[in-house]
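Engineer: Next input, structure requested:
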Amino acid sequence: MFRKIALACTAMLTVAAKPLPAPPEALAAIGARIDAECAEGRFSGVVIIRIRGREALQRSCGMADIVNQVAVTRYTRFKIYSVSKYITALTVMALVENGALSLDQPITTYIADAPAEWSGVTLRMLLNHTSGIDDLTLPLLYHYRSDHPAAMRDLFAALTPGERALKSAPGIARRYNNFGFELLADAAARATGTPFASLVEQMVFRPAGMRSASIEPPLIEAGHLVPVSEPGLANGYNGERGALSEAVNWAFVQLGAGAVRASAADFIALDAALRQGKIIGPAMQAEMIRNPVAPPDGKAGAAFGLGVAIQSPRGTAMIGHTGGTNGYITDFQRFPDEDAMMIVLSNRGTTRTAWMYDHVAAALIAAR
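Structural biologist: Here you go, the predicted model:
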């Protein structure tokens, strides 16, 4: 199945647009459920499904800012959290494609002050969550005083023997690890001498035409982290209808794992750019999904490629990433065999999206 996905990823760059059939029942079911959740105040955000370059379903509802009564639109930006890992992975793969990085070089090649215990860990292992390194996100937060590079340097100097020790042999066990993507961001910046946010802009946002996407900048006031808020960026909310509380978060601390803000329009542009090979070519796209790592201990769920999750609802290849829980939920999925995509952006931390996968797959099968 995964070989089929890899081949499809190469072929999809040249798929010609075909007429879109009448919206199948499966898409109607998604629209009806979203409409009901919007009416009941349980969903706030944007849902867009596109098939062969044409919009098959679009919904937007709710408030980006409840206090000021600012409505959500397809151009509203959301904090996308772990979907940022997909963007980080594309940035790294673009640097691999141009020779600035190598997937199978140890992380210590690029980060000289990283612990020697990590010398067997490669960029590939960080991308597919098999590094064995502990998730050091909380210690990173503790050391964050001005910016990401300084926090990483201070963290490396302060690591205890227990924190330096690997939790499993490199390349063996899959453990989802946010900190691995902080290492990827740090390695990319050091290898190129360019701040990681600038690399993402150069390698992904600009060639894709993601005009409103950005990396959240650090905001420190009187030595304390401060949440970022700005026009056009949705506020995140947790809790149930009638008992919502505004989320407080500092996405910029997770530069590689969670700092991107983007709109639905940005994701439509990203999908088109990937189909057209504007960010990385077919070989690199195929490499991202070659030899995916299965869920640990026979558990159900997605296999992981290089910065992407790989699933097959109803046997239909689906590649993407999810993110959120603290006031925001994002789900970006691409269906390469069908030349289709879905994006869900919500500013409610209770939003669920996995129920859509079977419906979208059924609609795509019916539209063949």
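Engineer: can we go C-alpha only for contacts and neighbour counts from here?
Structural biologist: Fine.
Engineer: Quick check: the gap between the closest residue in space to residue 46 that isn't next to it in sequence and residue 176.
Structural biologist: Nearest non-adjacent residue to residue 46, counting by Cα to Cα, 6 or more residues apart in numbering: residue 60, 4.3 Å away. Per Cα to Cα, to the nearest Å, residue 60 is found 31 Å from residue 176.
Engineer: And residue 35, by the same measure?
Structural biologist: For residue 35 relative to residue 176 (Cα to Cα), the value is 34 Å.
Engineer: How about residue 202?
Structural biologist: 27 Å.
Engineer: What of residue 54?
Structural biologist: Taken as Cα to Cα, the span from residue 54 to residue 176 is 34 Å.
Engineer: between those two, who's got more neighbours?
Structural biologist: When neighbours are counted by other Cα atoms under 10 Å, residue 54 and residue 176 differ, and residue 176 comes out ahead with 19 against 13.
Engineer: Tell me which residues touch that one, please.
Structural biologist: Residue 176 sits next to residue 129 when contact means Cα atoms under 8 Å, 6 or more residues apart in numbering.
Engineer: 10 Å instead?
Structural biologist: 126-132, 134-135, 295-296, 304 (Cα atoms under 10 Å, 6 or more residues apart in numbering).
Engineer: so which of the residues you listed comes closest to residue 228?
Structural biologist: residue 135 (24.3 Å; Cα to Cα).
Engineer: Now for the closest one, how many residues are close by?
Structural biologist: Residues lying near residue 135 (other Cα under 10 Å) number 16.
Engineer: thinking it is in contact with residue 178, fair?
Structural biologist: Yes - between residue 135 and residue 178 there is a contact at 6.3 Å, judged by Cα atoms under 10 Å.
Engineer: Here is the second sequence; please produce its structure so I can put it next to the first one:
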Amino acid sequence: MKRFALLAAFLAALPLAGIAGPAPSPERQIDALFAPWNRPGMPGALVAVIRDGKVVLTKRYGMADIERGVPMSPSAEFFIGSMSKQFTAFAIHLLAKDGKLSLDDDVHMYLPDVPDFGRKITIRNLLHHTSGLRDYFDLMAMAGLRPGDVIDEDKALALIRRQRTLNFEPGQEWDYSNTGYVLLARIVEHVAGKPFPEFARERIFVPLGMTHTLFQQDYRTLVPGRVLSYVPADSDGFRLAPVNISMAGDGGVLTTLGDLALWDRNFYDGRVGGMDVVRQMQATGVLNDGKPIAYASGLLVYPYRGLRLVEHSGGAGGYGNQLWRFPDQHLSVMVFANTADIDTYHTVRKVADMFLDRVPGAAPAEPMAPAKTFKEIRLDPARLDALVGFYATSPQSGITFTKENGRLMALGMGFPKMPAFPYGERDFFARVTASRFSFDPPGPDGIVAGGILHWGEQDIPATCTTRPMPSAAELKRVEGDFYSDELHVLYSIAGKDGDLVLTYPGGTVTLGFNGERDYETGFGTLKYQCGTDGCTGFTISTERARNVRFTRVALAPSSR
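Structural biologist: Next up, the predicted model:
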């Protein structure tokens, strides 16, 4: 009852501006928002609203452990992914306050094994994601990371040490890099002379009373009350999505709503670190040209509805987490989910708006499209025959639809073959890529002429046509074996049934064929370097790991 009294007092203190007639209580609105997950056999979420460091509302939905029938609990332990970065940044600021380091120090003062790129990279660059360092997660994907593989510190650091170039000059751009926060944790260890998780426990968690919070450096560590992670299964239901990450710094924190409320309070009273450290945590960065950025130290700071918002999200596997703080209103909202089909940004924004509508001076909320969910329907397998074929989305790309075991399967260039689930007579969705395809109605002759690929916010027309087939000479220019000494990985590319197929430690990827243009691999864009004598190599790029070079190699024939 105390929780409801606090909530009522909070709402009573806010003027009701422009509300016509009685509105549903925030609790009822939140219940409606999470209704799809509030039933047996479903994963779910936790929601909390904090006012002046006190939790005034807590809601729980679904199951923490479907297999064992454990319902979600406010005391549940969540893996919060990149929300952990603010604790790593706080540790750095504590050491700076102690006089043990300066934010403008070159990282090589503490980590001499980081490659020398010929440019000074400062601790401040790491904090603000302006270092130019390639993201090790993207590099691991390029190197062949497979579902279930363990991501640990030794693998990540070995990969970081092999890099030869940066994405950009330090301070020239802002580009989110998990690599930077892995290195920050190593700097803390070097300066403090103890393991990073131990430093965080002694200097942050214990002083704040966060007794249910830890940096998990080994994913096999037993954590009582841990919530399990789920993703939608290829058919009905869900499957377990374990997070096999043994890293601390860029992620790794397990915590509870109650502990995060204690952390939230520290941004108002500075109990640990003092208010000067709190202010530095929320001071946003500046690029070399003087342009300000929204990223501070493990936190984003920007206006929302005319109010100052401090926030950071985090996720891995099926976990999705959001903590939004409006410091001038002493109001925070948290949403933790253990299933990938809950849009935590959409839901935390919706919950925040319920309370901001009553805050004086808050601008009106901008309309937000409802989160799209699709439910599979039963469709006569015979109706799929008319949909089979190649649908060109551009001169260089397209999707092949086949019928296998009574189900429609889709093979997009750069993606593995995946089932397409019907949610309408001619409408299908893919669970893996969050994309949809709508087929045109069949003509008088029963032939389907095309359709529309719904990809993100794009609606891309597609035409059913004959697949273009490359000549043997065209394939020969781009086939071959290619090696990257930065990744220590070999890619083999060969023609098969008119497609280029990439084989690497992560499996096989159908690239399609488009001459020497860019190819999408699903883990980066492949761009060939070709001349009159053929193609000598290529680069693989993502936004966070650019231009990783591969060179053609001639492998010795195997002896038998």
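Engineer: Contact partners for the aligned residue in the first structure for residue 255 of the second structure?
Structural biologist: In the first structure, the residue matched to residue 255 of the second structure (TM-score structural alignment) is residue 262. Residues in contact with residue 262 of the first structure, defined by Cα under 10 Å, 6+ apart, are 75-80, 84, 205, 210-215, 233, 345.
Engineer: Show me the residues you listed that map onto helices.
Structural biologist: Among the contacts of residue 262 of the first structure, the members found in helices (DSSP state H) are residue 84.
Engineer: Can I get the buried part of the contacts of residue 262 of the first structure as one PyMOL selection?
Structural biologist: Burial among the contacts of residue 262 of the first structure is assessed by 16 or more other Cα atoms under 10 Å; the matching PyMOL selection reads:
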select buried, resi 76+77+78+79+80+84+205+210+212+213+214+215+233+345
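Engineer: Show me where the first structure has its helices.
Structural biologist: 2-11, 25-39, 84-97, 107-110, 123-127, 137-143, 148-158, 161-164, 178-192, 196-200, 206-208, 264-275, 282-288, 356-366.
Engineer: which ones are touching the residue sitting nearest the centre point of the second structure?
Structural biologist: With distances taken as Cα atoms, centre = their mean, residue 315 lies nearest the centre of the second structure, 5.9 Å away. Contacts for residue 315 of the second structure were tallied using Cα under 10 Å, 6+ apart; they are 79-83, 251, 321-322, 336-338, 340, 344.
Engineer: how close does the alignment partner in the second structure of residue 303 of the first structure get to residue 283 of the second structure?
Structural biologist: Matched across to the second structure, residue 303 of the first structure falls on residue 294, judged by TM-score structural alignment. Residue 294 of the second structure sits at a distance of 9 Å from residue 283 of the second structure (criterion: Cα to Cα).
Engineer: okay, and the common contacts of those two?
Structural biologist: Joint contacts of residue 294 of the second structure and residue 283 (Cα under 10 Å, 6+ apart) are 128, 300-301.
Engineer: Filter these down to the ones in strands?
Structural biologist: Judged by DSSP state E, the subset of those located in strands is 300-301.
Engineer: and which of the shared contacts of residue 294 and residue 283 of the second structure is nearest residue 527 of the second structure?
Structural biologist: residue 128 (29.6 Å).
Engineer: Count the neighbours of the closest one for me.
Structural biologist: Residue 128 of the second structure: 29 neighbours (other Cα under 10 Å).
Engineer: Identify the residue of the first structure aligned to it.
Structural biologist: Looks like residue 128 of the second structure aligns to residue 128 there (TM-score structural alignment).
Engineer: Touching, its match and residue 310? I think so.
Structural biologist: No - assessed by Cα under 10 Å, residue 128 of the first structure is found out of contact with residue 310, at 11.3 Å.
Engineer: list residues touching both of the two?
Structural biologist: With Cα under 10 Å, 6+ apart as the test, residue 128 of the first structure and residue 310 both reach 289, 292-293, 303-304.
Engineer: check contacts around residue 287 of the second structure.
Structural biologist: Contacts of residue 287 of the second structure (Cα under 10 Å, 6+ apart): 125, 128, 130, 170-174, 293.
Engineer: thinking again about what came up before, can I get the shared contacts of residue 294 and residue 283 of the second structure in TSV with distance to residue 492 of the second structure?
Structural biologist: Shown next, in TSV, are those (distance: Cα to Cα, whole Å):
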residue	distance to residue 492 of the second structure
128	37
300	41
301	45
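Engineer: Looking at the shared contacts of residue 294 and residue 283 of the second structure, which is nearest residue 100 of the second structure?
Structural biologist: residue 128 (19.8 Å).
Engineer: how about the closest one, what does it touch?
Structural biologist: 89, 171, 174-177, 180-181, 283-287, 293-300.
Engineer: Can you tell me the closest non-neighbouring residue to the aligned partner of residue 279 of the second structure in the first structure?
Structural biologist: By TM-score structural alignment, residue 279 of the second structure lines up with residue 286 in the first structure. Counting by Cα to Cα, 6+ apart, residue 286 of the first structure lies nearest to residue 6, which is 4.9 Å off, once chain neighbours are set aside.
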